[in-house]
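K.L.:
What follows is a predicted structure for the sequence shown.
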Amino acid sequence: MRKRSIKNTRVNAEVQHELTNIIQRGIKDPRVSQWTSVVAAVVAPDLKTAKAYVSVLGDAKVKEDTIIGLKSAEGYIRRELAKSLNMRNTPEITFILDESIEYGVEMSKKIDEVNKDLHYEDENDA
């Protein structure tokens, strides 16, 4: 059981790395934002399916267009993935928008604002 999870972790990391390269260098679709990164890839143990979590910098329209562009380029992406990875099966990829990075940035801004307000109040009390 332990070997399986180590292998799966390695496969996930390799797929994530290759997907990032393919999206950054190979996709010419104007709908796919240049600010797209693959945050994680989760490949099923049977290697037939994979979920690719992508982060896209931009507004809702840019994010939506990028996901549509990635879905339309799925055949090309799978072919490129098959060329770069030596796997028995090339997984069918589902692209999922991951907004955790933007959420983290937004929360960080809010924390900074609160800290700035607290610091300002401390100076006025002195």
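P.N.:
Ah, there it is.
K.L.:
Going by C-alpha atoms from here, please, whenever you check contacts or count neighbours.
P.N.:
Will do.
K.L.:
Could you check how far stretch 12-32 is from the centre of its chain?
P.N.:
10 Å (CA atoms, centre = their mean, to the nearest Å).
K.L.:
For that stretch, buried residues please.
P.N.:
12-13, 15-24, 27, 31-32 (16 or more other CA atoms under 10 Å).
K.L.:
In helices, which of the residues you listed fall?
P.N.:
Under the assignment DSSP state H, those contribute 12-13, 15-24 to helices.
K.L.:
and of the residues you listed, the nearest to Y53?
P.N.:
Q16 (9.0 Å; CA to CA).
K.L.:
what residues does stretch 85-98 touch?
P.N.:
Stretch 85-98 is contacted from outside by 15, 39, 43, 47-56, 63, 67, 70-71, 74, 78, 81-82, using CA atoms under 8 Å, 6 or more residues apart in numbering.
K.L.:
For this structure, just list every one of the strands.
P.N.:
36-43, 49-56, 92-97 (DSSP state E).
K.L.:
Which one, of those, ends up nearest to H119?
P.N.:
Evaluated over those, closeness to H119 peaks at strand 49-56, with 33.4 Å, by CA to CA.
K.L.:
Can you find which helix in the chain contains the most residues?
P.N.:
Counting residues, the longest helix found in the chain (DSSP H) is helix 100-125.
K.L.:
before we go on, here's another structure to hold up against the first:
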Amino acid sequence: MRSKTKSVSAKAPSQRMLRIGELIRHKLSELLSRGEIHDDVLASHVITIPEVRLTPDLKLATVYVMPLGGNDVRPVIQALAKNKKFIRSEVAAALNLRYAPDLRFREDETFEEATRIDRLLDSERVRRDVEKKD
């Protein structure tokens, strides 16, 4: 007999997950823009945070980051991970949750993926296929 519940990975994020993810994203953006995280690497980069994804139990938040220009991603992620304790305490103060989510920093690859798709759509092979249908 099959289980009536769907797997967790197939579920869309709940409104609460999305709302808390946005609150975390705004708080992190505020910390970075005001220079409240005292780190030379973070101070020398302009960092964008396009998305924060939470697990359904709200215990783990994956923060996607990208320095402006897309260069030097690894040092930025290492600097954020080094300052994770401070960042988590600041996020916890801004959220009204029983437990502050653990933060995991990852490179945002959506820009690279969008560029790859644009190149693919501009390729001669795709152009020929589109012309055949007309």
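P.N.:
Done, it's in. All values reported here derive from a predicted model rather than from experimental measurement.
K.L.:
which of the contacts of stretch 85-98 of the first structure count as buried?
P.N.:
Counted by 16+ other CA under 10 Å, the contacts of stretch 85-98 of the first structure give 15, 39, 43, 47, 49-56, 63, 67, 70, 74, 78, 81-82 as buried.
K.L.:
how close does N86 of the first structure get to R2 of the first structure?
P.N.:
22 Å (CA to CA, to the nearest Å).
K.L.:
which one of these two has more residues nearby?
P.N.:
Using other CA atoms under 10 Å as the criterion, N86 of the first structure and R2 rank with N86 on top: 9 against 6.
K.L.:
For the more buried one, what is the corresponding residue in the second structure?
P.N.:
The alignment partner of N86 of the first structure in the second structure, by TM-score structural alignment, is N96.
K.L.:
Could you say which one of the strands of the first structure comes nearest to N8 of the first structure?
P.N.:
Here strand 36-43 is closest among the strands of the first structure (CA to CA), at 7.3 Å.
K.L.:
Just give the nearest non-adjacent residue to S100 of the first structure, would you?
P.N.:
In this structure, S100 of the first structure finds its nearest non-sequential neighbour in S55, 7.9 Å apart by CA to CA, 6 or more residues apart in numbering.
K.L.:
Likewise for S89 of the second structure?
P.N.:
A100 (7.8 Å).
K.L.:
Would you mind measuring from that neighbour to P67 of the second structure?
P.N.:
25 Å.
K.L.:
do A81 of the second structure as well
P.N.:
15 Å.
K.L.:
Can you get me a residue count around T66 of the first structure?
P.N.:
Close neighbours of T66 of the first structure, defined as other CA under 10 Å, add up to 25.
K.L.:
Please pull up the equivalent of it in the second structure.
P.N.:
Counting by TM-score structural alignment, the partner of T66 of the first structure is V76.
K.L.:
Count the neighbours of K133 of the second structure for me.
P.N.:
Counted with other CA under 10 Å, K133 of the second structure comes out at 6.
K.L.:
before we move on, what about T115 of the second structure?
P.N.:
Per other CA under 10 Å, the neighbour tally for T115 of the second structure reads 11.
K.L.:
Check the gap between it and G70 of the second structure for me.
P.N.:
T115 of the second structure is 13 Å from G70 of the second structure, by CA to CA.
K.L.:
Same check on A81 of the second structure?
P.N.:
A81 of the second structure is 18 Å from G70 of the second structure, by CA to CA.
K.L.:
Could you do V126 of the second structure as well?
P.N.:
28 Å.
K.L.:
And those two? Which one has more around it.
P.N.:
More crowded of V126 of the second structure and G70, by other CA under 10 Å: G70, with 15 against 12.
K.L.:
contacting residues for that one?
P.N.:
Neighbours of G70 of the second structure in contact, by CA under 8 Å, 6+ apart: none.
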